[in-house]
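>>> Below are the sequence and a predicted model for it; my questions follow.
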Amino acid sequence: MSIVERIDRDINVAVITVSDTRTVETDKGGRLVQEYLAEINTVVEEDNYKIVKDDTASITKAVSAMLDKGVDAVITTGGTGIAKRDVTIEAVRPFFDKEVEGFGEIFRMLSYTEDIGSRSILSRAVAGTYANQVIISMPGSSGAVKLAMEKLVVPELNHLVFEVTKED
């Protein structure tokens, strides 16, 4: 097995929960993301955690503000389904310089085999890069967050950031 190149510093991450109903006290998904991130070399500054409404303008504004702060990665939870109010993907995808298709593909496969079965077809989870930053959007349910964080984000975030920040 080859050694994966890694960043030898803390990774600065922003966490955005997309919801019309969640508060800091009831945001299980956002809290879970932060708990998993605390296990690896990441920092989520207090002002880099937000809850925003399910509308494209609010999501776009929040993601843009976090990217402008220079965070290494933005992780969003919620708003990735197919309901009319689910517009996270429409808000984040225009930022992408490159989409990381494997994230969504593998997330849906894992969701199918390990969590929700055929309902996984409704997930539009995505990841991509913007300049030298990573954007990851996952569903907001605790099960989906746990799955994405354990199987994809925690194992690969460091390497993703390494790849988008390395010099040619």
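Ah, there it is.
>>> rest of the way, CA atoms for contacts and neighbours
OK.
>>> Pull the contacting residues for the residue nearest to I121 when sequence neighbours are not counted.
Nearest in space to I121, with sequence neighbours left out and distances taken as C-alpha to C-alpha, 6 or more residues apart in numbering, is R108 at 6.9 Å. Shown in contact with R108 (C-alpha atoms under 8 Å, 6 or more residues apart in numbering): 120-121, 123, 125.
>>> Please compare the first structure with the one that follows:
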Amino acid sequence: MSNEHKQEAQDIINCKIITVSDSRTIDTDYSGQLMKEMLLKYDHNVTAYELVSDEKAEIIQAFHSGCNDHKVDVILLNGGTGLAKRDVTIESIQPLLDKEMIGFGEIFRIISYLEDIGSAAILSRAIAGVSSNTAIFCTPGSIGAVKLAMVKLILPELRHVVREIRKDLYTF
């Protein structure tokens, strides 16, 4: 069934990347650049890219900008997911989700634990979900976390996720 759904999914997905950081610039945003490179490698479009500071208002504004753009199928956020007081990506985004994909965060932490960082995986607050018929993925901002999320979870299922979100939109 899953393979059947993947075959029915649209080929090219339009994505917006949002990097949340107080310290990175466009030139030093290696995680956002990695997301972009990987999406392009899989023949997806990056229709927008934004770097915002760890401020709820900025994160929410960038998020709504993507959800309100009917050309954007997916918003990928990286950074601001830690435990520090300034890390507010999850607090900003989670209340805006119509549905949460609980499995994304769970599996991300399991893979992180087994393959990458061991018990420090308990600090990860990666989440995913749907808002306004747009798929949302929030990952930690490290290169390793972005690569793990993109390779193991996001890219293999991106078309399938978008198909599932959109399948009931056009039925009469």
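Sure thing, it's come through. Keep in mind the model is a prediction, meaning the values are calculated, not measured.
>>> re earlier: check which helix or strand the residue nearest to I121 of structure 1 maps to.
Assigned by DSSP states H and E, R108 of structure 1 falls within helix 101-114.
>>> Past that helix, which element shows up next along the chain?
Trace forward from helix 101-114 of structure 1 with DSSP H and E and the next one is strand 126-130.
>>> what stretch of structure 2 does that following strand fall on?
Mapped onto structure 2 using TM-score structural alignment, strand 126-130 of structure 1 covers residues 127-131.
>>> what's the average distance of the matching stretch to structure 1?
Superposed on structure 1, stretch 127-131 of structure 2 shows a mean distance of 0.5 Å to its aligned residues (mean C-alpha distance after the TM-score superposition for structure 1).
>>> so the helix holding R108 of structure 1 versus strand 126-130, what angle?
Helix 101-114 of structure 1 and strand 126-130 are oriented at 160 degrees to each other (axes from the mean of the first three to the mean of the last three C-alpha atoms, to 10 degrees).
>>> once aligned to structure 2, how far is helix 101-114 of structure 1 on average?
Compared with structure 2 after fitting, helix 101-114 of structure 1 has a mean deviation of 0.4 Å; criterion: mean C-alpha distance after the TM-score superposition for structure 1.
>>> What residues sit buried inside that helix?
103-104, 107-111 (16 or more other C-alpha atoms under 10 Å).
>>> now the strands for structure 2?
Ranges of strands in structure 2, per DSSP state E, are 14-20, 45-52, 74-78, 99-100, 127-131, 134-139.
>>> now for the fifth one, which elements pack on it?
This means strand 127-131 of structure 2. Secondary-structure packing of strand 127-131 of structure 2 (3 or more C-alpha pairs under 8 Å, 6 or more residues apart in numbering; DSSP states H and E): strand 99-100, helix 102-111, strand 134-139.
>>> Try it again at 10 Å.
Judged by 3 or more C-alpha pairs under 10 Å, 6 or more residues apart in numbering; DSSP states H and E, strand 127-131 of structure 2 is in contact with helix 56-67, strand 74-78, helix 89-93, strand 99-100, helix 102-111, strand 134-139, helix 155-166.
>>> Many thanks, we can stop here.
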